[in-house]
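J.: how would this look folded up:
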Amino acid sequence: MSKLKKYILVVNSGSATLKFKIFNQENFEVAVTGIVEKIGLPGSFIAIEEKSSKRMMMKNYPGGIDSHQQALEVIFSFLKHWKRKIKVIGHRIVHGGQNYTKPTILTKSVLAKLKEYNQLAPLHNPINLSCVNICLKDLPSIKNVAVFDTAFYKTVPEHAFLYAIPYKYYKELGIRRYGFHGISHQYVANKTAEKLNKPLKKLRLITCHLGSGSSVTAIKFGKPIDTSMGFTPLEGVTMGTRSGDIDPSVAFYLMDKLDLDVREVEKILNQKSGLKGIFGYSNDMRDIMIAAGYKIKDYKATKKFNLQEQKQGKLALAMYIYDIVRYIGGYTTVMGGIDYIIFTGGIGERNQTVRNLITKQVRKAWPKVKSLAIPTNEELMIAQQVNDFS
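T.: Prediction:
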């Protein structure tokens, strides 16, 4: 009698997307992969592929998929024959605060504690936790385990993660830099060492996860020592719709001059700023680069950009590149040198022009620096970390 294979389901939910993979527990080969895009927006799309049977599902939802709950219901309906084979479910949770620095079983008490961090990652944590609750409801006999984006940064020293505000706010309220995209940064750092056939503990890397959300991390001899995102994923470099670094007084000024409340300003900084705020038309880097005069292979902008839009596109791109170079330069100095810049994320992996613009600037100061583009695989990293819980 053949032994029943066991599998790991990994759920990776974003603000408007839901990615998932089912891995063979023994060799981490992908058995099923899928993605749901534009959740809560018109034109939602689901694509699922079952590797062994070549069974596929591709479906457009012109009216949109309303929620992550609806998306998971569609996924579970398609995968109902897999339910008895799944032994553990791994979830990417963006913010784990100071309490959670390793994979953790998601019990009621843990979920209650994690809910306290929703305000610190408003675009991510509430959705992450809603997906957990759906899995607990639909697959109650299976362990759900969290892997935290913030956990990777537990080695960042106190002088790097503290803000220069009264120390009691750190002790009493936990206000500090936490860092995000940790699962991705950890994966590509490990993959870099493997690709170079060198021990990670002998490399000085700066990893750049560049996508709608972007972050830069300094990894010195295998340990992160600083990262661009902070107390929330709002801090750091210019992003798709997030402002990145900003003088806090700007928020106070907006509230005073425009009679806005805290939540309205928070929405401006999280959802209406960054590349979108400067360019005006969209936060899609491909549109911005076309407006700035670059050609993008296999992509056509939905409109012809006028002179003002071209000017704003050039400005948005320049600000984006400048921010990333500024962080790389600072971290290189702090580490006492650099071996490789690693690019990952949607922009980092696929946009060679952006990579070239960044490395060209960095090489003016460090001519010998090398760069690599390494596709991230957060789902595999999560599967490997939750495997022992099955």
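J.: can we go C-alpha only for contacts and neighbour counts from here?
T.: Noted.
J.: Check which helices and strands the host helix or strand of residue 334 is in contact with.
T.: Here residue 334 is covered by helix 307-335, with elements defined by DSSP states H and E. The contact analysis (3 or more Cα pairs under 8 Å, 6 or more residues apart in numbering; DSSP states H and E) places helix 307-335 against strand 204-210, strand 214-220, helix 274-279, helix 285-291, helix 352-362.
J.: Report the inter-axis angle for the helix or strand just after that helix versus helix 307-335.
T.: Scanning forward in sequence from helix 307-335 by DSSP H and E, the next helix or strand is strand 340-344. With axes from the mean of the first three to the mean of the last three Cα atoms, to 10 degrees applied, the angle from strand 340-344 to helix 307-335 works out at 140 degrees.
J.: Now show me the structure for the sequence below, then we'll compare the two:
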Amino acid sequence: MSVQHVLVLNCGSSSLKFAVMDANSGDELLTGLAERLHSDDATLKYKFAGDKHTNALPKGADHQTAIDTLVTLIGNFSLSQHLIAVGHRVVHGGEQFTGSQIITPHIIDAITQTAQLAPLHNPANLTGIRAAQAAFPELVQVAVFDTAFHQTMPKHAYLYALPYSLYERHGVRRYGFHGTSHAYVSLMAIKKLGLDADNSRIISAHLGNGCSVCAIKNGRSVDTSMGLTPLEGVVMGTRSGDIDPGLFDFLTNQLGYASAEVSDILNKQSGLLGISELSNDCRTIEEAHVAGNAKATLALDIFCYRLAKQIAAYLVPLAGLDALIFTGGIGENSDIIRAKVLAHLAFLDIHVDPESNLAARFGNLGVITTATSRAQAVVIPTNEEWMICQDAARLAKGVS
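T.: Presented below is the predicted three-dimensional model:
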């Protein structure tokens, strides 16, 4: 089998996460993160052959600068000769894309048009695409959409109860996100737990700074908690999740907030940060909770209660449950949150095993419920990069 590598890029507004992966084995050969781009203290951190390094980038460094530095690293480590594709995470694909696509001018136009639905994400993704095209003009470039996995949702699940013309004319509907993660962990759950892929009922909870829950029936997304934007759904690190839409009118007309201020509050000042008034980092909040901080405890209680409610709601589209997955930075590492959520769900005859739950910290895969539980809860570390790598390699092979 020939050696084939894929460069995986995940561009944020001020960051660039990257990995060079072996498309046959999934091994990560080079991984890293360029962060604080467009600032005076931009850095690029990377890991190669087990060694970690940090390089300062020029003041005001942008995505192109970060990618130029990455190209140099790839050359220095003799990784370029086996590259066959670049895979890009793209947050919003609208209704146009039900799967990954080789990037063409038409695809770029479509991503650009969809940017109005994800103004904080798609423009950054496009920046990374253009920078990668300039750096690797000879390679196939592939877009992997967060929303694609959720295009199997039925109409009654994705439509809002709004004038239908808003959907027809402007695409106002629920799209869902974290699709690549939900797809990966559900496949792993079917494999590791010995479930029937064609007769399975799975709920996946991706918990990080952004959080979403997905109902997956027979391997297909049938409902998910995020909506038109990544703001809808459960409580997150700095996002409010579901709120009364009338709040916007109250804040603007009664309290005098500007529209942009309300958006900033809901997206950047709410969630765990807003309630705890400490941090959006779950580790900090848990430490404060253990130390007796009342607001930290309240933040965890609200987070877990809302999450458990969402999980329980998805028994409706699934008509039962075989497995509940915890993934993402919080889902994989917080035994406290997993235990609290499962305590809320005990009425479903799903009971946490304390020792297994504790052992499943720090990215260790494992079942965390008792043997007599009606359904299994399991911790599965997500690997979105591997999913992107596989799709990029598959499409690149079709071109060659």
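J.: Excluding residues flanking it in the chain, which one is nearest the equivalent of residue 148 of structure 1 over in structure 2?
T.: Residue 148 of structure 1 maps onto residue 145 in structure 2, with residues paired by TM-score structural alignment. Leaving aside its chain neighbours, residue 145 of structure 2 sits nearest to residue 90 (4.8 Å; criterion: Cα to Cα, 6 or more residues apart in numbering).
J.: The one you found and residue 129 touch, don't they?
T.: No - Residue 90 of structure 2 is not in contact with residue 129 according to Cα atoms under 8 Å; the separation is 9.4 Å.
J.: Sketch out the helices for the stretch 1-150 of structure 1, chain order is fine.
T.: Applying DSSP state H, counting those that start in this stretch to the stretch 1-150 of structure 1 gives helices spanning 68-78, 108-115, 125-138.
J.: before we move on, the earlier item: right, and the helices and strands packed on helix 307-335 of structure 1 - which one's nearest residue 83 of structure 1?
T.: Smallest distance to residue 83 of structure 1 across these (Cα to Cα): 33.1 Å, for strand 204-210.
J.: so where is that closest one in structure 2?
T.: Aligned using TM-score structural alignment, strand 204-210 of structure 1 spans residues 201-207 in structure 2.
J.: how near is the residue nearest to residue 61 of structure 1 when sequence neighbours are not counted to residue 77 of structure 1?
T.: In this structure, residue 61 of structure 1 finds its nearest non-sequential neighbour in residue 44, 4.9 Å apart by Cα to Cα, 6+ apart. Look at residue 44 of structure 1 and residue 77 of structure 1: by Cα to Cα, to the nearest Å, they are 17 Å apart.
J.: Who has more neighbours out of the two?
T.: Taking neighbours as other Cα atoms under 10 Å, residue 44 of structure 1 and residue 77 compare with residue 44 leading, 21 against 9.
J.: The stretch 151-300 of structure 2: helices as residue ranges?
T.: So, for the stretch 151-300 of structure 2 - with DSSP H, counting those that start in this stretch - the helices run 155-158, 164-170, 179-193, 246-249, 259-268, 271-276, 282-290, 294-313.
J.: Tell me which of the ones you listed lies nearest to residue 6 of structure 2.
T.: Short answer: helix 179-193, nearest of those by Cα to Cα, at 16.7 Å.
J.: just checking, what packs against the closest one?
T.: Going by 3+ Cα pairs under 8 Å, 6+ apart, helix 179-193 of structure 2 lies up against strand 201-207, strand 323-327, helix 384-399.
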